[in-house]
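Trainee: One predicted model, sequence on top.
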Amino acid sequence: MSLPSLPRRGALGALAALAGGLAFAQGSAPRTVRIGYQKSSTLIAVLRLQGTLEQRLAPLGVSLSWHEFTSGLPLLEALNLDNLDFSADVADTVPVFAQAAGARLSFVAQEAPSPTAQAILVRSDSPLKTVAELKGKRVGFAKAAGAHYLLIAALEKAGLSFADITPAYLTPADGRAAFERGAIDAWVVWDPFLSAAQVQANARVLADGTGLASYTRYYLASTRFAQARPDVLNVIYAELEKTGRWVKAQPKEAAALLAPFWGLDPAIVERANARRSYAVRAATPQNIAEQQKIADAFFAEKLLPRRVDALDIGLFQPQG
């Protein structure tokens, strides 16, 4: 099932590239697990660059194919359409939209909250000083991203509703361009785009997620794949956990590795990584409690087609 009435353009090229790929469930050799990721998928990027997952999964007869997406929503759409087997981390809002479209997905892991790793930005010369002053303004962000929920929560705290602003649904790249040329009054975005805008465009933070949005990121698999190959997911989970600890313990080395892959200065990457927890843990009913609050907020703003039970999703339990 496709995600109705949601932006699809960013996914079309990637889905076309995937169409001829070998799905793991097809049983052909070599068996290929299709992994989707986005630019903010730090731990998956490290594992890809180091070749760790290929080495760990080779004894299971598994190879990998990698597929980049512009943001989390088209990534989960591809997962829902069975064009991917595993999704690297997406913001907590994204699964809610997928659930509203009837997707059958399973949480494999989550990162502990990183509320300062996303923020509402204005240009350095902007007269805007508070979120309340966004009333009537044009605000850019990626639809269904964590930034979308941050904006809703910040507006509510300021006594405004989503209807009080003019939304501009933009990919991070398009958002940066619109922000710099003044086509939008504010831009809501996450790291590493956030850090890049602060350093390169001298952007000013109007509000981050502190006290507003936890910004928990989730790793997901199709329920079909989670049920068929828990052994593969156990390996991925273990390597994500280990890599998260390495990135935090070796910030300069991690930044040097990621900088050319992301096309950013190492100092920007290190700044972005400092704001992410990278503490990988199992997704449990207790750990995903905020998902219902997020779902209810989007439904209240008439941005979801139906009410969502945030706990109605598979929860993979890693085995040590």
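Mentor: That came through, no problem.

Trainee: contacts and neighbour counts: CA atoms only from here.
Mentor: OK.

Trainee: Can you report how many residues neighbour residue 187?
Mentor: 31 (other C-alpha atoms under 10 Å).

Trainee: Helix, strand or coil: sort out it for me.
Mentor: strand (DSSP: H, G, I helix; E, B strand; the rest coil).

Trainee: Next one: it from residue 79, what distance?
Mentor: Applying C-alpha to C-alpha, to the nearest Å, the value for residue 187 to residue 79 is 28 Å.

Trainee: Go ahead and confirm residue 70 touches residue 14.
Mentor: No - counting by C-alpha atoms under 8 Å, residue 70 does not reach residue 14; the two are 9.6 Å apart.

Trainee: What is the neighbour count of the nearest residue to residue 121 once chain neighbours are set aside?
Mentor: Once flanking residues are discounted, residue 121 sits nearest to residue 205: 4.7 Å by C-alpha to C-alpha, 6 or more residues apart in numbering. For residue 205, the neighbour count with other C-alpha under 10 Å is 20.

Trainee: For residue 205, pull up the helix or strand it's in.
Mentor: Using DSSP states H and E, residue 205 sits in strand 204-208.

Trainee: Who are the packing partners of that strand?
Mentor: Here strand 204-208 touches strand 118-122, going by 3 or more C-alpha pairs under 8 Å, 6 or more residues apart in numbering; DSSP states H and E.

Trainee: what's the following helix or strand after the strand it packs on?
Mentor: By DSSP H and E, the next helix or strand past strand 118-122 is strand 138-141.

Trainee: ok, second structure coming up, stack it against the first:
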Amino acid sequence: MTHTKTKIQLSYFSKKHLKGCFSWGYSLLFVLVVCLTLTVASCKSEVINNSTAKTQNAPSNLTRVVRIGHQRFGALFYLKAKGSLETRLAEIGWSVEWTEFAAGPPILAAIGKGKIDLGYAGVAPPIFAQSDGVPFVYIANDSALPGSIGIVVPQDSPIRTLADLKGKKIAATKKTAGHYLLIRALTQGGLQLKDAELVDLPPAKAREAFVRGEVDAWAIWQPFLAQLQETMPVNFLTDSDGLINDRNFYLASRSFASDFPDIVKIVMGETRKMAVWITRNPERASRFISARRGIKRTTARILTQSRSYDLLPIQDSAVEEQQRISEIFFRLGLLPDRIWIEDVIWKQRLDL
């Protein structure tokens, strides 16, 4: 490289002036060096903090969040009210974000959109979600509890048998256990799904339509059933006993379960502790949830006693039954393709 020498005319500067310039230059250089040193030290400190955060699984200023979707029943509902999961996860730098949903389908939709990490739903929603390509896995299940949902009509309704539902309007939330119960009940009554008019409504809207007489019957689950019975007398056409095993599943985003299996296991462990406590103390549990969530004591008691509060590693019998249900939906044309439940079972072991 060729350098061009520049001749500086020192005659323009007096010695005193030149000395002052060099003094000022050295001062500026010193300040720049100090600033640069502090900046490098600061950056180095930040890298160390980030490394420590990863090693210690996120300190308080970098808290990770597990987002859980729940319904107004089940052990997760009670666990949220108690707050013990927050205490457990805070020890390792995690917090909890709870979201309540009226039914299972929006919980699966939220998992699919990346809005929540874990959820709880009945037999039908996961089947439709799998068919729609939602990336989730089954983590655990409750024990089957026949009789916890039903099809009701107003007490003064002329409808007395399942066969009487022909040509009637029946409120049900599509892609839920209520929807599946309706299919099974109509079959038992010698009817097909096309023989009645299914009015697809979420539980709150369905209740309004039922009370106003805009629909003839309603396929619904707890606690909405108990809340309805507090306001008006109804007759049961059938419950789920002998038609479906009303089982619920704990579900997780596939990516979250893969990236944070230990967090999934902690959440499931704390949920199971709560489930065991509810089962052993149903009256105390009903008082607890009534006080914490503003539910009437009678409704809280029904809510507590109408479900099976436990949590089991996903069972082969549950997988087999889900497959049978999916086959029925497929044969009815409600699923575009056959699915295999085994494809979305979490492979990790839950030591509960």
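Mentor: Here it is on my side, so go on. The structure presented is a predicted model; accordingly, all values stated were derived computationally and were not measured.

Trainee: Do you know the score for how well these two fit?
Mentor: The TM-score (TM-score structural alignment, normalised by the length of the first structure) is 0.87; 293 aligned residues with a C-alpha RMSD of 1.8 Å.

Trainee: from memory the residue nearest to residue 121 of the first structure sits against residue 117, does it?
Mentor: No - if you go by C-alpha under 8 Å, residue 205 of the first structure and residue 117 don't touch, sitting 11.4 Å apart.

Trainee: Now list whatever residues contact both of those two.
Mentor: Listed as contacting both residue 205 of the first structure and residue 117 by C-alpha atoms under 8 Å, 6 or more residues apart in numbering is no residue at all.

Trainee: Am I right that residue 44 of the first structure is in contact with residue 242?
Mentor: No - using C-alpha under 8 Å as the test, residue 44 of the first structure is too far from residue 242 to be in contact (11.5 Å).

Trainee: Residue 276 of the first structure maps to what in the second structure?
Mentor: Under the alignment (TM-score structural alignment), residue 276 of the first structure pairs with residue 307 in the second structure.

Trainee: Might one say that that match is in contact with residue 143?
Mentor: No - using C-alpha under 8 Å, residue 307 of the second structure is not in contact with residue 143, being 9.0 Å away.

Trainee: which of those two has more neighbours?
Mentor: Neighbours were counted for residue 307 of the second structure and for residue 143 using other C-alpha under 10 Å; residue 307 has more, 24 against 18.

Trainee: if I look at residue 318 of the second structure, how far off is residue 122 of the second structure?
Mentor: The gap separating residue 318 of the second structure from residue 122 of the second structure is 11 Å, by C-alpha to C-alpha.

Trainee: Next: residue 83 of the second structure.
Mentor: Distance from residue 83 of the second structure to residue 122 of the second structure, by C-alpha to C-alpha: 24 Å.

Trainee: Which residue of the two possesses the greater neighbour count?
Mentor: It is residue 122, of residue 83 of the second structure and residue 122, that has more neighbours when counted by other C-alpha under 10 Å, with 22 against 11.

Trainee: one step back: between residue 44 and residue 242 of the first structure, which one's more packed in?
Mentor: More crowded of residue 44 of the first structure and residue 242, by other C-alpha under 10 Å: residue 44, with 26 against 15.

Trainee: Just tell me what that one corresponds to in the second structure.
Mentor: In the second structure, residue 44 of the first structure lines up with residue 76, judged by TM-score structural alignment.

Trainee: what about stretch 205-224 of the second structure, start to end distance?
Mentor: 11 Å.

Trainee: so it aligns onto which residues of the first structure?
Mentor: Stretch 205-224 of the second structure corresponds to residues 174-193 in the first structure, going by TM-score structural alignment.

Trainee: go on, stretch 137-148 of the second structure?
Mentor: Mapping stretch 137-148 of the second structure onto the first structure (TM-score structural alignment) gives residues 106-117.

Trainee: Contacts for the matching stretch next, please.
Mentor: For stretch 106-117 of the first structure, contacts defined as C-alpha under 8 Å, 6+ apart pick out 89, 190-191, 194, 208-223, 226, 233, 237, 272, 275-283, 313-318.

Trainee: ok, and the closest non-adjacent residue to the aligned partner of residue 350 of the second structure in the first structure?
Mentor: Using TM-score structural alignment, the equivalent of residue 350 of the second structure in the first structure is residue 318. Among residues not flanking residue 318 of the first structure along the chain, residue 234 sits closest, at 5.5 Å (C-alpha to C-alpha, 6+ apart).

Trainee: And for residue 146 of the first structure, nearest residue in space, chain neighbours not counted?
Mentor: Spatial nearest neighbour of residue 146 of the first structure, excluding adjacent residues (C-alpha to C-alpha, 6+ apart): residue 91 at 5.0 Å.
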